[in-house]
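Student: Please work out how this folds:
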Amino acid sequence: VSVSATRQSEQQLRSELLHVYHQIISMLTQASINRIFERRKNFDLRRLLFGSEKVLDGLLDVMDSDPSFMLSAVQCLPLPSSSRDALSHILQKAVTPNLVFSFLIASNRLVSVVQEKTVLEDARLKPSDLHLLCNLIRASSAFQAGEIWTPICLPLFNHDCYFYAYVAYLDPPECTVCLVLLSTDKEAFYAVAECKRKIEEAFASQNALQWVANTQFYYVDDIGVANLKHFLYKPSKVLDHHRQLPQFTCPEMEVAYRSQEERIHLLDLYRNMHNRIQSTSRPLKLIYHSTGKETLLAWVTSKFEIFTCFTPLVTKKSAISELTKLLRWIKKEEDRLFICHLPKYSITYRPTHKLLFHFHVLYGKFCGL
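Tutor: Now for the predicted structure:
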């Protein structure tokens, strides 16, 4: 059951409930829950969820102020493409049998992701799975204590099986840059830890952590668009990588939206626009909406969707003109704002595992159920 004081639609509230459900699945797997209730229909699942309250509470809190969930996309750390490619290359070189994904996350934003190339297209990584993984790491201080090896299910990737996640921060005690390595082998801790050691050595030799530490976040004043206060931009079909892993970008919040209440207020306005744009009964392509404090313009095309917030007295004609300037700036900065391709690597599986390059065989064998 979901009760909200915001202007969210029923569909949006259902989506949030689904994220909570998937977070529970990420800790237990669908197969194990089904098996439990087949044996005991009156089983109290809270017994298995004891201790996970911070994870679920954290998810509810972040959904209030993070547009990632509404847009079904991930936000990347702004980084020069040459630096991002170099970081990805380091991750590609540090692999071991049965390693499937390697993530580098900084300030709760995705820096780089590489994957084993035999991962099939119909089982590709979904933004929701990354949201749940990041929330799990963010909600528990235990991950800052050292190397953690824990089972985790990615529900939209495969809701019946566990991955085994190796999580370690690369910059203690600040703990802002996090390495996450996902394996299908529950006995692979030491092999995966060796991958982390190689990554740390390569980072140290190239001073790579400084590239992340020196990241230049951007504000609306850096863009040079008159009367702009904030925006959300999600490319749809500009390049193939956006279909592989949907992404979005937005500037850092200015003074007017720095408090939690103001951030929620702005996101509430975006949610209302998003709901009207995505309406199944009467979908819209362009919405101009003025309030007492701001003017909003939402525009959806086959190539992108954008939600903009301007000062209150901007006319529709002026807002569209300024939005065109914003789109030109985003296009120019695209390589810095987005991951432009998903690097892949190839590894040789241990012969004793008798693995075939097929999703159900590859992951079903290691579900641990």
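
Student: When you work out contacts or count neighbours from here on, use the C-alpha atoms and nothing else.
Tutor: Will do.

Student: start to end distance for stretch 288-304?
Tutor: Using CA to CA, to the nearest Å, the end-to-end distance of stretch 288-304 comes out at 17 Å.

Student: where along this structure do the strands fall?
Tutor: Using DSSP state E, the strands of the chain run over 74-75, 99-106, 109-116, 148-152, 163-169, 177-183, 228-235, 247-248, 286-290, 295-300, 304-310, 344-345.

Student: can you list these in TSV and add mean neighbour count and distance to residue 33?
Tutor: Formatted as TSV, those follow (neighbours: other CA atoms under 10 Å; distance: least, CA to CA, whole Å):
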stretch	mean neighbour count	distance to residue 33
strand 74-75	22	28
strand 99-106	22	25
strand 109-116	22	28
strand 148-152	18	14
strand 163-169	24	17
strand 177-183	23	22
strand 228-235	21	35
strand 247-248	24	32
strand 286-290	16	43
strand 295-300	22	39
strand 304-310	21	37
strand 344-345	18	33
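
Student: Just put those in JSON lines and tack on distance to residue 204.
Tutor: Formatted as JSON lines, these follow (distance: least, CA to CA, whole Å):
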{"stretch": "strand 74-75", "distance to residue 204": "26"}
{"stretch": "strand 99-106", "distance to residue 204": "15"}
{"stretch": "strand 109-116", "distance to residue 204": "17"}
{"stretch": "strand 148-152", "distance to residue 204": "22"}
{"stretch": "strand 163-169", "distance to residue 204": "14"}
{"stretch": "strand 177-183", "distance to residue 204": "14"}
{"stretch": "strand 228-235", "distance to residue 204": "34"}
{"stretch": "strand 247-248", "distance to residue 204": "29"}
{"stretch": "strand 286-290", "distance to residue 204": "49"}
{"stretch": "strand 295-300", "distance to residue 204": "43"}
{"stretch": "strand 304-310", "distance to residue 204": "38"}
{"stretch": "strand 344-345", "distance to residue 204": "22"}
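
Student: this one next, for a side-by-side:
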Amino acid sequence: MDWSQRRALVTGGASFIGSHLVDALVERGATVRVVDNLSSGRLANLSGALESGRVEFREGDLLDSDTIREAMEGVDVVFHNAADHGGRGYIDLHQVNCSTNLILDGMVFRAAEQAGVDKVVFASSGCVYPEHLQTDPREVLYLTEDLVQPPYAADNLYGWAKLMGELTLRAYVTEGRMKAASVRYFTAYGPRCPESHAVMAMIARALTDQDPFVIWGTGEQIRNWTHVADIVEGTIRAAEEVDDGSAINIGTMERTRVVDCASEVLAYMGKTVDFAFDTTKPTGPYNRVCDLTVCREKLGWEPQIDFKSGLHSTIDWYIANNDATAVAGSLEQMLTERRHG
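Tutor: Below you'll find the model as predicted:
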């Protein structure tokens, strides 16, 4: 796809993943419009992209019908990344907030069709997978896309909203109304990621010399943390290769325990502390790792950044961009809330 001839809308484009997506589209020559209410995104995340002259930023609430209608004008491709979301602490403790995504997604898809948008690429999540399959960390499990089927059993209201978004988009495609793709993100991390996400929380704890070092749950939870650069590359490739509304896993197949991630963070930062495991806190499923067969077949690609390398570079970024005293003063609030720009 020649992105220099494309006009893209990125909803939530000032956020963590959204801003990296904007950067990548600009690098490919696209003209990009960003609409973000800055509830968790930051204009600073777009500083480089805005300097290119190919990015238009609009601050606005996409739950407002006029805002969303105007956002779609003259757009070829919509990357729908806007959502009320956060890390595990946020999505478990703010169910009502996450339920608004059901309204948001329906409004975005309807406005896109009415504006004659060619394609919508929807940022979905590993939270669409049935929770009951992901309980045993000792099981070597890789979640395949076809496991999301009736009877559905998504992860909390956040997961149900993502699932409904996928099914709605597929209906638009089936009825010939527009092209679409859904990309299921698995545990993204990297520069600009907020502390409500597990990897960043661990880095923040280490930076502030927390001792004992608190880990939510038993530490046996298995994750496949995926660097934001790979998340973005997979998203753009889905925009280029997938039209039929199908969903594709975007994640690695590296299986990493939470406690092992914490140990690597501490080792890299030269810290020696004791662990304290808090099983009263939200943990999410204990075994969440994706299968990449469909990603390889449909996109001709898979994530390239191994977790250890990506983790080290993310730690370097976090240290360079954060003050330990300031982080310590607000860390507990940031673990469960959206960080405002």
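
Student: Any idea what the TM-score comes out to?
Tutor: The TM-score (TM-score structural alignment, normalised by the length of structure 2) is 0.24; 146 aligned residues with a CA RMSD of 7.0 Å.

Student: that older thread, of all the strands of structure 1, which one comes closest to residue 21 of structure 1?
Tutor: strand 148-152 (14.3 Å; CA to CA).

Student: Show residues contacting the closest one.
Tutor: With contacts defined as CA atoms under 8 Å, 6 or more residues apart in numbering, strand 148-152 of structure 1 is touched by 26, 27, 162, 163, 164, 165, 166, 167, 168, 186, 189.

Student: Could you report the neighbour count for the closest residue to residue 250 of structure 2 other than its chain neighbours?
Tutor: By the measure of CA to CA, 6 or more residues apart in numbering, the closest residue to residue 250 of structure 2 outside its immediate chain neighbours is residue 185, 5.2 Å from it. Residues lying near residue 185 of structure 2 (other CA atoms under 10 Å) number 24.

Student: Over to the one 3 residues further on?
Tutor: Applying the criterion other CA under 10 Å, we find 21 residues in the vicinity of residue 188 of structure 2.

Student: same thing with residue 9 of structure 2?
Tutor: Burial of residue 9 of structure 2 is recorded as 28 neighbouring residues (other CA under 10 Å).

Student: Show the contacting residues for residue 135 of structure 1.
Tutor: Residue 135 of structure 1 sits next to 55, 58, 59 when contact means CA under 8 Å, 6+ apart.

Student: Tell me where the stretch 1-150 of structure 2 has strands.
Tutor: Using DSSP state E, counting those that start in this stretch, the strands of the stretch 1-150 of structure 2 run over 7-11, 31-36, 55-59, 77-80, 119-125.

Student: Distance to residue 96 of structure 2 added to these, as CSV?
Tutor: Conversion of the strands of the stretch 1-150 of structure 2 to CSV gives the following (distance: least, CA to CA, whole Å):
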stretch, distance to residue 96 of structure 2
strand 7-11, 21
strand 31-36, 20
strand 55-59, 23
strand 77-80, 20
strand 119-125, 18
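
Student: Go through those and name the closest to residue 268 of structure 2.
Tutor: strand 119-125 (29.3 Å).

Student: Name the residues that touch the closest one?
Tutor: For strand 119-125 of structure 2, the external contacting residues (CA under 8 Å, 6+ apart) are 76-81, 109, 112, 159, 162-163, 165-166, 178-186, 235, 238-239, 243.

Student: Now do that strand and strand 7-11, the angle between them.
Tutor: 30 degrees (axes from the mean of the first three to the mean of the last three CA atoms, to 10 degrees).

Student: which element follows strand 119-125 of structure 2 toward the C-terminus?
Tutor: Past strand 119-125 of structure 2, further along toward the C-terminus, the next helix or strand under DSSP states H and E is helix 156-174.

Student: re the thing from before, help me confirm that the residue nearest to residue 250 of structure 2 comes into contact with residue 235.
Tutor: No: judged on CA atoms under 8 Å, residue 185 of structure 2 makes no contact with residue 235 at a distance of 9.1 Å.

Student: who touches both of these two?
Tutor: Common neighbours of residue 185 of structure 2 and residue 235 (CA under 8 Å, 6+ apart) are residue 250.
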